[in-house]
Every structure is written in structure tokens, then in C-alpha cells.
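pasting a predicted model and its sequence here:
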Amino acid sequence: MDIHCPDCQTILEQDGLQGHCPACGHHFTLAPHCPECHQSLEVLKACGAVDYFCQHGHGMISRKRVEFVPQPGT
């Protein structure tokens, strides 16, 4: 799924949970959100695996379904 720059709508280049806009040069942190309620997800890391959990009643969320929302970064 492509993530667009909130400033100029260009598709972001992704590196893990970081995003960079090649057009305007802005950097973003990509925050995981639930596809059902659009609230922030808890990130669970264990044994090299990363899982996502919705604390608002939707349980475990597959990485394929997670919505990554650009947040201002460094």
C-alpha cells in the first residue's frame, strides 16, 4: 500500500517505520493505526517478530492490514 506525503501528496519512500518524500524532502515517522477504528496500535516485538495489537477491541492486526499514518519526524 502506498503512503502519500501529507504536504505534497507524493508517494513516500519507506524504510521500516520511516518515510521520506523525494519531492519536498520531508521526513516522517510512520505510525501504525488500526484499519477498523483508526486508533494507534500497540507494537509488540518478540523473537524478531513484530505484531500489532488494537487496544480498542479489535485484537491482533495483521501487518498487511495495518494503516501507516505519516507523523512529522526528524
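Arrived safely.

all contacts plus neighbour counts: C-alpha atoms, from now on.
OK.

what's near enough to touch Arg63?
Residues in contact with Arg63 (C-alpha atoms under 8 Å, 6 or more residues apart in numbering) are 51-52.

tell me how far it lies from Gly25.
Distance, Arg63 to Gly25, using C-alpha to C-alpha, to the nearest Å: 27 Å.

against that first model, consider the following:
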Amino acid sequence: MDAFCPVCSQPMNWVSGHFHCEPCQTSYTQTALCPDCHQPLQELKACGAVDYFCQNGHGMISKKRVQFTYSPYSQE
């Protein structure tokens, strides 16, 4: 999956638990949202696969339908 910077739209790199945009010199965390209710999804990882589950009644969500948002990364 490609992640694009929300500011300059350039591809970002995965670096030590977060995404980093080289042109902007900014780091971001990624949040997966349900396309129906726009609430954060639970990420289920098993055997190298990642699936997404909506706890608000929408059940399993296809990876193709997941909406990703990016927030500035803070190391606090």
C-alpha cells in the first residue's frame, strides 16, 4: 500500500513505526477509518495479513474500502 503526504501528495516512506515525507521533512501516523461511519477501525494482524474490523456494527471492512488519514507524528 502506498501512503501519500497530505500536504504535498508525494509518496511517503515507512520509518520506525511512522510515515515520513522527505520533501516536507514531516512525519505522520496513519489511522484506518470505516468508510461507512468514519470511526477508527480495529486492525487485525495474523500470519502476515492485515484485516480491518469496524466495532460500530459494520463488521469486516475490505482493505479496498478503508479510508486512511494522516496526523502529525509526535514522539512524546
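Ah, there it is. Here the structure is a predicted model, which is why all the values come from computation and not from measurement.

specify the residue positioned farthest from the middle of the second structure.
Most distant from the centre of the second structure: Gly57, at 20.4 Å, with distances by C-alpha atoms, centre = their mean.

so who does it touch?
By C-alpha under 8 Å, 6+ apart, no residues touch Gly57 of the second structure.

Gly48 of the second structure: neighbour count?
By the measure other C-alpha atoms under 10 Å, the count of residues near Gly48 of the second structure is 5.

again, but for His38 of the second structure
Neighbours around His38 of the second structure, by other C-alpha under 10 Å: 13.

repeat that for Gln25 of the second structure.
7.

now do it against Thr31 of the second structure, distance only.
As judged by C-alpha to C-alpha, Gln25 of the second structure and Thr31 of the second structure stand 20 Å apart.

repeat for Ala49 of the second structure
Where Thr31 of the second structure is concerned, Ala49 of the second structure sits at a distance of 17 Å (C-alpha to C-alpha).
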